[in-house]
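A.B. asks: just to be clear, the model below is a prediction. Sequence and coordinates:
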Amino acid sequence: MPEIVLRKRAVIVEEIFHEGGPVSTVPLKRGAILSVIHNPFAGRYVEEIASFMEELKPLGVDMAGALLAALGGKAADVEGYGKGAIVGAAGELEHGALWHVPGGYAMREILGDAKAIVPSAKKLGGPGTRLDVPVTHINASYVRSHFDAMEVGLADGPKADELLLVLVMTTGARIHARVGGLAAKDVKGLDGLR
């Protein structure tokens, strides 16, 4: 199995106090961790790639733990999450799909029994490509106040033979959420939807 070759990592944390409305005393924190790794399948078609997900699991857990620490270290403070991948030009979109299991389950493991599916985005692109990573509530995908996204990217990655892997976590709803729907306080958390 190919080994993980990590070139660089970046952690981004935003604190949002307002979006033009009242200033919140407790800012919304939105954080992302990005890892750029060598894509072992770049430049050629390989039929069996799914086993590489197993190799990516420790990286996912490490990234999720580092992102949680950057957001203050308390799993109970995290209310939203998402994941994504940017595949360098010598790869294929399916290589980004390898991040679904390792990225999603890593955050669920670190956060403790989160129920909702971890939303995802992936695309092909080169250095400087930006990706909007979708975010939903960790226990119920229908919590409208937590529908969000975080734009991420790095100036020097991914190179053609690389993958840029992303995890995103947030500490709450959009700062001025007020469009109704299922409220976070009313989540039953039984099926990941409501």
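C.D. replies: Right, received. Where do you want to start? Residues are numbered from 1 along each chain as shown.
A.B. asks: C-alpha from now on. contacts and neighbour counts both.
C.D. replies: OK.
A.B. asks: buried stuff in stretch 36-44?
C.D. replies: Residues 36-42 are the ones in stretch 36-44 that count as buried (16 or more other CA atoms under 10 Å).
A.B. asks: can you flag which of these belong to strands?
C.D. replies: Judged by DSSP state E, the buried residues of stretch 36-44 include 36-38 as members of strands.
A.B. asks: tell me the one of those nearest Asp156?
C.D. replies: Distances from Asp156 to these, taken as CA to CA, are shortest for Val36 (9.6 Å).
A.B. asks: the closest one - nearest residue in space that isn't next to it in sequence?
C.D. replies: Of all residues not flanking Val36 in the chain, Leu164 sits nearest, at 4.4 Å (CA to CA, 6 or more residues apart in numbering).
A.B. asks: ok now the one helix or strand the one you found maps to, how far from the chain's centre?
C.D. replies: Element membership for Leu164, per DSSP states H and E: strand 162-170. Centre-to-centre, strand 162-170 and its host chain are 5 Å apart (CA atoms, centre = their mean, to the nearest Å).
A.B. asks: show me what that strand is packed against.
C.D. replies: strand 28-38, helix 52-70, strand 80-87, helix 93-97, strand 131-137 (3 or more CA pairs under 8 Å, 6 or more residues apart in numbering; DSSP states H and E).
A.B. asks: put this next to the previous one:
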Amino acid sequence: MTEPVIRKIVTYAEEVLVEGKRAVPRPTKFLAAAAVIRNPWRGESFTDNLKPAIMAHAGILGDLLVPRLMALAGGKQFVEAYGKAAVVGADGEVEHASALIHTLRFGNKLREAVGGTSYLSFTNKRAGPGCAIDIPMTHITSEGARSHFLTVSFTIPDAPAADEIVIAIGAGTAGRPHHRIGDRHEDMKEMGIRSNNTLVPAK
């Protein structure tokens, strides 16, 4: 199986300075790095075994995108939230998009770069050029931190073409500006819910 055929690499960055008509405590960056690649399963009626292409593509794509994302953040030490996304063009299956991001050979590249322990939130879908590429994010080590339930969204006007896949990763350098809704663990404590989602018996 050949290595990825990459048509372009796209990076996206926004820096939030004011939210809710109030200056943020510190500038907050929401970032993304994406590769537009040829779908390795293009033109095939159906492929039972996706693993050869996963093995040939996933690690390379992680190695390609992670350093670019870290550079946008100003260094891995500034990353507090992360996530991933894939969009397959009209001639592909959603499974094709999923295959290249739902493997530790891809996700661990980002997780290890920032010392993360949380699962990478994700989206995977089929769409055409100019679609919204939405990358949901969570805190890199605290999955219950609602302050870091974020989404970075961007578009690529000419991608994905019908025979392409967009592979993307995202990062945030802080939580939502002025976040004030608490976190999941606080709710669980207040409601008497254990970590396995069972109710604590009343005393």
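C.D. replies: Good, I have the coordinates. Computed from a predicted model, the values in this text were never measured in an experiment.
A.B. asks: just give the TM-score of the two.
C.D. replies: The TM-score (TM-score structural alignment, normalised by the length of structure 1) is 0.88; 181 aligned residues with a CA RMSD of 1.5 Å.
A.B. asks: which position in structure 1 aligns with Thr141 of structure 2?
C.D. replies: Alignment note (TM-score structural alignment): Thr141 of structure 2 maps to Asn139 of structure 1.
A.B. asks: for its match, give its distance to Arg108 of structure 1.
C.D. replies: Counting by CA to CA, to the nearest Å, the separation of Asn139 of structure 1 from Arg108 of structure 1 is 10 Å.
A.B. asks: show me which of the two is the more surrounded one.
C.D. replies: Set Asn139 of structure 1 next to Arg108 and count neighbours by other CA atoms under 10 Å: Asn139 wins out with 25 against 19.
A.B. asks: can I assume that one is in contact with Ala114?
C.D. replies: Yes: between Asn139 of structure 1 and Ala114 there is a contact at 5.3 Å, judged by CA atoms under 8 Å.
A.B. asks: if we can go back for a sec, just say which of the helices and strands packed on strand 162-170 of structure 1 is most tucked in.
C.D. replies: By mean neighbour count, with neighbours taken as mean count of other CA atoms under 10 Å, strand 80-87 ranks first of those at a mean of 30.
A.B. asks: contact partners of it?
C.D. replies: Residues outside strand 80-87 of structure 1 that contact it (CA atoms under 8 Å, 6 or more residues apart in numbering) are 93, 95-97, 99-100, 103-104, 118-126, 129, 131, 133-138, 146, 158, 160, 162-173.
A.B. asks: how about the most centrally placed residue in structure 2: what's its closest non-neighbour residue?
C.D. replies: By CA atoms, centre = their mean, structure 2 has its centre lying nearest to Lys84, at 1.7 Å. Sequence neighbours aside, Ile169 is the residue nearest to Lys84 of structure 2 in space, at 4.2 Å (criterion: CA to CA, 6+ apart).
A.B. asks: that neighbour matches what in structure 1?
C.D. replies: In structure 1, Ile169 of structure 2 lands on Leu167 (TM-score structural alignment).
A.B. asks: contacts only, for its match.
C.D. replies: 32-34, 63-64, 67, 81-84, 103.
A.B. asks: what's near enough to touch Phe52 of structure 1?
C.D. replies: Residues in contact with Phe52 of structure 1, defined by CA under 8 Å, 6+ apart, are 1-2, 98.
A.B. asks: can you do 10 Å?
C.D. replies: 1-4, 40-41, 95, 98-99, 102 (CA atoms under 10 Å, 6 or more residues apart in numbering).
A.B. asks: what's the farthest-apart pair in these?
C.D. replies: Within the contacts of Phe52 of structure 1, Phe41 and Pro102 form the most distant pair, 17.4 Å apart (CA to CA).
A.B. asks: how big is the offset of stretch 6-17 of structure 2 relative to structure 1?
C.D. replies: Aligned to structure 1 and superposed, stretch 6-17 of structure 2 gives a mean residue distance of 0.6 Å (mean CA distance after the TM-score superposition for structure 1).
A.B. asks: and the closest residue in space to Gly157 of structure 1 that isn't next to it in sequence, helix, strand or coil?
C.D. replies: Leaving aside its chain neighbours, Gly157 of structure 1 sits nearest to Pro127 (4.0 Å; criterion: CA to CA, 6+ apart). For Pro127 of structure 1, the assignment made with DSSP: H, G, I helix; E, B strand; the rest coil gives coil.
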